[in-house]
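>>> sequence and predicted structure are below.
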Amino acid sequence: MRFTDEHAAFRSSVRSFVSSEIDPHADAWEEAGVFPAHDLFPKAAALGLLGLEYDPQDGGEGADHSFQMIAAEELGRSASAGVAMAIGVQSMMATPSLARYGSAELRRDYLAPAIAGTAVASIAVTEPDTGSDVARLRTRARRDGDDWVITGRKFYITNGTQADWICLLARTSDEGGYRGMSQIVVPTDSPGFSVARSLRKLGNHSSDTAELVLDDVRVPVSSTIGEIGRGFQQQMEQFVIERMYAAYSTVGACDLALERTRRYALEREVFGTPLASKQYIAFRLTELAAQVDLLRSHNTAVCEAYLAGEDITRSASVAKLTAGRLFRDVADTCLQVHGGAGYLEETWTARLFRDARLGSIGGGADEVMLQVLARMDGLPA
């Protein structure tokens, strides 16, 4: 893929947004355990970050996926991984199904405000005792005339305390397993909807993560995204895009971490010589940079395949698996090179180390990615 001057200008604008609107506030937002999404998202929307690939009729930019890849890479360089993830949820996780399958009314009432940043969106799939096993989903939407009456709980929900609406996956029939699920837009001001608690996490502190309760929440059946009973299939498509956001943003995060660590190794003297003169240090940092280059190349190939309309399920799973493990290796090495200083909370390496661990869990754990790939290879995983 050959990037144009337009791509370069867009990358520069996103990097400027990160350095001016996110990084100066990162420490305070981490300490608070939340960031002001309703203040930040309109600023992100002004750059088109929340609707890059969406139809201009819905308020989107009408750009192609290559711009989304660049945006994710640059957001990955943020000092606050939690904020970067929250923007990713808004742009690549909670809204793709709505943009593709939603009715004109749903797109007008929910997608357009999300693209404009005036409404915060969230994706609600995971439940307390199901984790990645979506087939065991229990939240139920019972039809009552022209309404759904929804009961259930959702867990690990990013943007959950601030969301104005959620893209909910619920059972809408008695069919078991992967059948009989639907995606439904649920406004969070609906009677019976509540945030049970905000969850404390190892990392990504500035990202508000919630447990949600739906107690006979009533919404119109017309709030269903796409076809009733096709929610699982639509959600799987949405997961593929989510996993690519993780892979794209990992490249940006790793690039910056290695850049900062190389600079430190060149400046830090140990036994009379720069730390970078130690062959193991130099080779390890170089090896990791090479692996980041390989992930970037793979991501670019996936982006091109997606633009060509190809099925990227396998390549996205490879990207997600690789990104999660590589991010952990980079974070661990950067902390190690910084030594005792790297272990201090006041050093950026400590936050990176904590934040990176989510990469192999969120959006589909490493083991789930391996299961997907094994099945595609004909193995009975």
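Cool, got the structure.

>>> drop to CA atoms for contacts and neighbour counts, all remaining ones
Noted.

>>> number of nearby residues for the closest residue to Ala46 other than its chain neighbours?
Nearest in space to Ala46, with sequence neighbours left out and distances taken as Cα to Cα, 6 or more residues apart in numbering, is Ala116 at 7.7 Å. The tally of other residues near Ala116 (other Cα atoms under 10 Å) stands at 22.

>>> same check, this time on Val368
For Val368, the count of nearby residues is 18 (other Cα under 10 Å).

>>> shouldn't it be within a helix?
Yes: under DSSP: H, G, I helix; E, B strand; the rest coil, Val368 falls within a helix.

>>> so it sits right up against Ser132, yeah?
Yes: under the criterion of Cα atoms under 8 Å, Val368 makes contact with Ser132 at 7.4 Å.

>>> hang on, the residue nearest to Ala46 packs against Lys43?
No: Ala116 lies out of contact with Lys43 (Cα under 8 Å); the separation is 9.1 Å.

>>> on that earlier part again, tell me how far the residue nearest to Ala46 lies from Leu40.
Applying Cα to Cα, to the nearest Å, the value for Ala116 to Leu40 is 11 Å.

>>> do a quick rundown of the helices in the protein.
Counting by DSSP state H, residue ranges of the helices within the chain are 5-17, 26-32, 37-46, 65-76, 81-92, 96-101, 104-106, 112-116, 231-267, 279-307, 313-342, 348-356, 366-376.

>>> how about CSV for the ones you listed, with distance to Glu211 added?
Listed next are those as CSV, based on distance: least, Cα to Cα, whole Å:
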stretch, distance to Glu211
helix 5-17, 30
helix 26-32, 18
helix 37-46, 18
helix 65-76, 25
helix 81-92, 16
helix 96-101, 22
helix 104-106, 25
helix 112-116, 21
helix 231-267, 20
helix 279-307, 32
helix 313-342, 24
helix 348-356, 20
helix 366-376, 22
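
>>> among these, which comes closest to Arg136?
helix 231-267 (11.5 Å; Cα to Cα).

>>> which neighbouring elements make contact with the closest one?
Secondary-structure packing of helix 231-267 (3 or more Cα pairs under 8 Å, 6 or more residues apart in numbering; DSSP states H and E): helix 65-76, helix 81-92, helix 96-101, strand 165-171, strand 181-187, strand 273-274, helix 279-307, helix 313-342.

>>> out of those, which is closest to Val240?
helix 313-342 (6.2 Å).

>>> list the buried residues in the closest one.
Neighbour-count burial for helix 313-342 flags 313-324, 326-338, 342 (criterion: 16 or more other Cα atoms under 10 Å).

>>> stretch 358-375 now?
Quick answer for stretch 358-375 (16+ other Cα under 10 Å): 358-366, 368-373.

>>> use this one as the comparison:
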Amino acid sequence: MRESFYQESHDDFRDLARSFVSREVEPNLEKWDEDRLIGREVWRAAAACGLLGLRTPEEYGGAGVPDYRYRCVLTEELSRVGAAAFASSLAINEDIVSGYLINLGSADQQRRWLPGMAEGEVVASIAMSEPGVGSDLRGMSATATRTADGWVLNGAKTFITNGGSSDVVLVAARTGEHEGRPRFSLLLVPTDSPGFSRGRTLRKLGLHAQDTAELFFDDVVVPLDSLVGEQGRGFHHLTHQLPLERLSIAWRGLAGAEAALSWTLDYVRARTAFGQRIIDFQHTRFRLAELVTEVDVTRAYLENLVSRLNAGHLDATTAAKAKWWATELQQRVVTACLQMHGGYGYMDEYPIARAFADARVQTIVGGTTEIMKEIIGRELAAGRST
């Protein structure tokens, strides 16, 4: 018998997370969608419950627990109520920006930003995507020029999660060239910096509560110590952080698929047509059997990768496999589940309708499915992967 992925401490954490989600998240979902913004108070409430800063060292106000399974639990509980927007926004703070600060940030950078993030007072964003560039990060045109006074940043970014509300932005920008190839660096930019401005908060197909914005940098000057990691090594740093980022997206895909199946099973067991329950039709049972099996197999695979991440052995190519597979699975599951709801599946009052729209970005964000396959394919062509 396979050993349980979760232990008693994770079960206790789930009770805490479920109580928080029921009290602070679920009642606010409709309002956040209407406002197209997640209330800042929920960040502080999450921090008060000990749900933020899980990996952040205790000296900076966090829990100092690197075990990613706790983040998996919180993602599942948010997915259970259809809070995909908040789950995604949290991942930027908890899995991405904090990861750069913990692994690459200076002591001063860590002291300045990590406590506020763990307390729910600081919301962060990461700015890589640019207009017209898409997944081609080497095509970035934003520049940061080093001067005696600091870095002077110019350029535009788009599709930035938390971009409309963030207090600090981790920006990728060109800082030079080597042998005709651009070199990138990462800079921390407080959003109250002169020359920084926000453009539109973008209206999206789904994830309406999550503020996604355009950002502009017009001769923004930040101190020399705003550099995160090494100058010119930004692309290397980004690549090093990708396993966690892509596993985070993959787990949201899995959790979203499991939630959709749970809602659908409840629906088809209760709903009747032509004198019998929807689930009593053979086609319904067969389709559900297929979906449940695919989800169970995917969970086993991702659980293995979380264990590898915890042990420090998850590589970028394997994370790319997880990302494309789990997010494409999410598309298949959510689409099939909506179909089983019939006309009600098209109504916003049913969570499956919102999940259908929210899930669509999953195969795009963090690198498209096609980019994931290209990464895997290059490794195969080079004989470095099987």
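Sure thing, it's come through. Here the structure is a predicted model, which means the values were calculated and not measured.

>>> TM-score of the superposed pair?
The TM-score (TM-score structural alignment, normalised by the length of the first structure) is 0.95; 379 aligned residues with a Cα RMSD of 1.6 Å.

>>> ok, back up a step: ok, the residue nearest to Ala46 of the first structure - contacts?
Residues near Ala116 of the first structure by Cα atoms under 8 Å, 6 or more residues apart in numbering: 41-42, 45-46, 50, 59.

>>> who wins for most neighbours among those?
Leu50 (32 neighbours).

>>> residues contacting that one?
Shown in contact with Leu50 of the first structure (Cα under 8 Å, 6+ apart): 41, 44, 60, 87, 90-91, 114-117.

>>> and Gly206 of the second structure, how many neighbours does it have?
If we define neighbours as other Cα under 10 Å, then Gly206 of the second structure has 18 of them.

>>> do the same with the one 4 residues further on
Using other Cα under 10 Å, the number of residues around Gln210 of the second structure comes to 28.

>>> if I look at the aligned residue in the first structure for it, how far off is Ala119 of the first structure?
Gln210 of the second structure maps onto Ser207 in the first structure when the alignment is built from TM-score structural alignment. Separation of Ser207 of the first structure from Ala119 of the first structure (Cα to Cα) stands at 16 Å.

>>> ok, now Asp58 of the first structure?
14 Å.

>>> aligned to Lys323 of the second structure, what sits in the first structure?
Match for Lys323 of the second structure (TM-score structural alignment): Lys320.

>>> does its match touch Ser249 like I think?
No: with contacts defined as Cα under 8 Å, Lys320 of the first structure does not count as touching Ser249, sitting 10.6 Å away.

>>> number of nearby residues for the aligned partner of Val295 of the second structure in the first structure?
Val295 of the second structure maps onto Val292 in the first structure, with residues paired by TM-score structural alignment. When neighbours are defined as other Cα under 10 Å, Val292 of the first structure has 24 of them.

>>> pull the contacting residues for Val292 of the first structure.
251, 254-255, 326.

>>> after alignment, which residue of the first structure pairs with Arg378 of the second structure?
By TM-score structural alignment, Arg378 of the second structure lines up with Arg375.

>>> so what corresponds to Ser19 of the first structure in the second structure?
Under TM-score structural alignment, Ser19 of the first structure pairs with Ser22 in the second structure.

>>> I'd say Met69 of the first structure and Ala247 touch.
No: if you go by Cα under 8 Å, Met69 of the first structure and Ala247 don't touch, sitting 9.2 Å apart.

>>> neighbour-wise, which of these two wins?
Neighbour count, other Cα under 10 Å: between Met69 of the first structure and Ala247, Ala247 has more, with 31 against 20.

>>> contacting residues for the aligned residue in the first structure for Ala45 of the second structure?
In the first structure, the residue equivalent to Ala45 of the second structure is Lys43, according to TM-score structural alignment. Under the criterion of Cα under 8 Å, 6+ apart, the neighbours of Lys43 of the first structure are Gly117.

>>> again with the one 5 residues further on
Contacts for Gly48 of the first structure were tallied using Cα under 8 Å, 6+ apart; they are 60-61, 115.

>>> who wins for neighbours among these?
Ile115 (29 neighbours).

>>> which residue in the second structure aligns with that one?
So Ile115 of the first structure corresponds to Ala118, using TM-score structural alignment.

>>> same question, Val125 of the first structure
Val125 of the first structure maps onto Met128 of the second structure when the alignment is built from TM-score structural alignment.

>>> number of residues surrounding that match?
Neighbour tally, Met128 of the second structure, other Cα under 10 Å: 23.

>>> repeat for the one 10 residues further on
Here the number of neighbours of Arg138 of the second structure (other Cα under 10 Å) works out to 13.

>>> correct me, but it touches Pro182?
Yes: counting by Cα under 8 Å, Pro182 is a contact partner of Arg138 of the second structure at 7.1 Å.

>>> distance of Phe286 of the second structure from Gly366 of the second structure?
Applying Cα to Cα to Phe286 of the second structure and Gly366 of the second structure gives a distance of 33 Å.

>>> before we move on, what about Val222 of the second structure?
Val222 of the second structure is 27 Å from Gly366 of the second structure, by Cα to Cα.

>>> for Leu29 of the second structure, same thing?
Using Cα to Cα, we find Leu29 of the second structure at a distance of 24 Å from Gly366 of the second structure.

>>> next up, the contacts around Pro113 of the first structure.
Pro113 of the first structure neighbours (Cα under 8 Å, 6+ apart): Ala119.

>>> skipping adjacent residues, who's closest to the match of Val125 of the first structure in space?
Ala172 (5.5 Å).

>>> for the counterpart of that neighbour in the first structure, what are its contacts?
Under the alignment (TM-score structural alignment), Ala172 of the second structure pairs with Leu169 of the first structure. Residues in contact with Leu169 of the first structure, defined by Cα under 8 Å, 6+ apart, are 124-125, 139, 181-184, 231-232, 235.

>>> let's go with 6 Å and repeat that
Neighbour list for Leu169 of the first structure: 125, 182-183 [criterion: Cα atoms under 6 Å, 6 or more residues apart in numbering].

>>> and of those, the nearest to Gln162 of the first structure?
Closest to Gln162 of the first structure, out of all of those and judged by Cα to Cα, is Val125, at 16.8 Å.

>>> separation between the closest one and Gly229 of the first structure?
15 Å.

>>> save the helices and strands packed on helix 231-267 of the first structure as JSON lines, and put in distance to Arg143 of the first structure too.
Shown next, in JSON lines, are those (distance: least, Cα to Cα, whole Å):
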{"stretch": "helix 65-76", "distance to Arg143 of the first structure": "37"}
{"stretch": "helix 81-92", "distance to Arg143 of the first structure": "28"}
{"stretch": "helix 96-101", "distance to Arg143 of the first structure": "21"}
{"stretch": "strand 165-171", "distance to Arg143 of the first structure": "11"}
{"stretch": "strand 181-187", "distance to Arg143 of the first structure": "12"}
{"stretch": "strand 273-274", "distance to Arg143 of the first structure": "69"}
{"stretch": "helix 279-307", "distance to Arg143 of the first structure": "36"}
{"stretch": "helix 313-342", "distance to Arg143 of the first structure": "33"}
